[in-house]
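1. Sequence and predicted structure below; questions after.
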Amino acid sequence: MEHHIDTQDTSSHHRHLGKWILGIVVVLFIATSVYFFLRYQHAKTELTQLKDPAFQASQVQKENEQLVRDVAGLIELPMDQQPVIGTVQDVATLAEDQKFFSRAQNGDKVLIYEDKAIIYRPSVHKLINVGPVYLNATSTTDITQ
């Protein structure tokens, strides 16, 4: 018995397979290009927004509103007042000047109302200290707004 292999069928099959592989590679290339182009456009838009002072102010406002909501879930806050909000930057200096900050950590948030101040630690969603307000202009350099 003779086995006859048709070389024309094999050659045609290889060309057909080659076209499929080339097509898949082209589609993958196009899909990857579109993906990275869209990522680039998104990053470009985000960078433009972050450079915009009005956008920055609105982001800070949103963060502050969320912070007040978080703290309001732990303690009753004056609804008719907007707090001055700051972040503890140098707890060692603050703690030397004011015992109120003795348990604070860098990164804690400080909400200052007319009659009370609150130290809040967002990382553990916990109030660290609450006390009356005593204004001392020299200690505000270690809290950034």
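-> Happy to help now that I have it. Numbering: from 1, shown residues only.
2. contacts, neighbours, all on C-alpha from now
-> Fine.
3. Which strands or helices does the lengthiest helix in the chain pack on?
-> Counting residues, the longest helix found in the chain (DSSP state H) is helix 7-51. The contact analysis (3 or more C-alpha pairs under 8 Å, 6 or more residues apart in numbering; DSSP states H and E) places helix 7-51 against helix 53-72.
4. and the helix it packs on with helix 7-51, angle?
-> Comparing the axes of helix 53-72 and helix 7-51 via axes from the mean of the first three to the mean of the last three C-alpha atoms, to 10 degrees yields an angle of 80 degrees.
5. let's bring in a second model and compare:
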Amino acid sequence: MCYHTVMKINYKTAIPAAALIVVLLLTGGFLLYKNQKTANKNPQQAGQDEVRKVVEEVRKLMDLPNETPTVATVVDITKLKDQPFFQKAKNGDKVLIYTAAQKAILYDPVAKRIKEVGPVNAGSPSAQVSSPQTATLKIALLNGTKTVGLASKVEEELKSKVPGLNVVSKDNAKKDSFEKTVVIVLNQLFLDSARNLASLLNATLGNLPEGEEKPKDGDILIILGKDRT
């Protein structure tokens, strides 16, 4: 195994699967869901490209198992600091989870540095947790059309496909003539999630349109266009 940076690996800090589930909020969990559910539907490749990019960066620093990992983003480090594996982590760090190899890697994509490597203890009793309990992604929906009830319809659709998603506000946009749905990142920590939502909705990432107001709360704003009616 070859490292470009010197690091200490503590294999005594086995990571219960439940701890990984906490991290697998929308970023990692949705990637996994999307890969499983839409593999045969020719989806946009934004999510997969992001995974590939992270894997290639980490591969330059260490040998990796011969499998495709689930890649998650740390979005709320305060809920993870009691886990030894995440003592050096910060928001925005990536976690590569190799299920077959039972290995997890904590990676800083800004510093291009591996922070921790540890085994995944899938046999832990806490591994019985089956769904994330601390999802924090907040979505604001704006109806940019004349179709009444469109925001509620899309909210139900998203919640059925993305467990843990939290719609914090629904309202009408200033304009009701949007042709295409646009996804706007309000919190850069959720850029990966925004890309995945754009793929799911066949929408595009964009900036806040002129004349529209930024919502008071929310990590991602989705303005619904006529393509969703």
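-> Good, I have the coordinates. Predicted model only: the values in this text are computed from it and were never measured.
6. Residues contacting stretch 37-50 of the second structure, please?
-> Leu31, Asp192, Arg195, Asn196, Ser199, Leu200, Asn202 (C-alpha atoms under 8 Å, 6 or more residues apart in numbering).
7. Could you pull out the buried residues of that stretch?
-> Within stretch 37-50 of the second structure, the residues that qualify as buried are Gly47, Gln48, counting by 16 or more other C-alpha atoms under 10 Å.
8. Around the aligned partner of Val54 of the second structure in the first structure, count how many other residues there are.
-> In the first structure, Val54 of the second structure lines up with Leu67, judged by TM-score structural alignment. A count of nearby residues for Leu67 of the first structure, using other C-alpha atoms under 10 Å, gives 17.
9. Same question for Asn64 of the first structure.
-> When neighbours are counted by other C-alpha under 10 Å, Asn64 of the first structure comes out with 19.
10. What separation do you get for it and Leu111 of the first structure?
-> According to C-alpha to C-alpha, to the nearest Å, Asn64 of the first structure and Leu111 of the first structure sit 10 Å apart.
11. Asp9 of the first structure now?
-> Taken as C-alpha to C-alpha, the span from Asp9 of the first structure to Leu111 of the first structure is 80 Å.
12. Pick out whichever of these two has more residues nearby.
-> Using other C-alpha under 10 Å as the criterion, Asp9 of the first structure and Leu111 rank with Leu111 on top: 21 against 10.
13. Give me the three-state assignment for the more buried one.
-> Three-state assignment for Leu111 of the first structure (DSSP: H, G, I helix; E, B strand; the rest coil): strand.
14. Please pull up the equivalent of it in the second structure.
-> Under TM-score structural alignment, Leu111 of the first structure pairs with Leu96 in the second structure.
15. buried subset of the contacts of stretch 37-50 of the second structure?
-> If we count by 16+ other C-alpha under 10 Å, these have these buried: Leu31, Asp192, Arg195, Asn196, Ser199, Leu200.
16. Output those residues as TSV; include the columns distance to Ile15 of the second structure.
-> Below are those laid out as TSV (distance: C-alpha to C-alpha, whole Å):
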residue	distance to Ile15 of the second structure
Leu31	21
Asp192	24
Arg195	28
Asn196	27
Ser199	31
Leu200	31
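17. how about those residues, which pair is most distant?
-> Farthest-apart pair in those is Asp192 and Leu200; separation 12.5 Å (C-alpha to C-alpha).
18. Over in the second structure, find the residue span the host helix or strand of Val130 of the first structure aligns onto.
-> If you go by DSSP states H and E, Val130 of the first structure is part of strand 126-132. Alignment of strand 126-132 of the first structure against the second structure: residues 113-119, by TM-score structural alignment.
19. returning to that earlier point: and the strand holding Val130 of the first structure, how far out from the chain middle?
-> With C-alpha atoms, centre = their mean, to the nearest Å as the basis, strand 126-132 of the first structure stands 25 Å off its chain's centre.
20. List the contacts of that strand.
-> 71, 74, 100-101, 103-104, 115-121.
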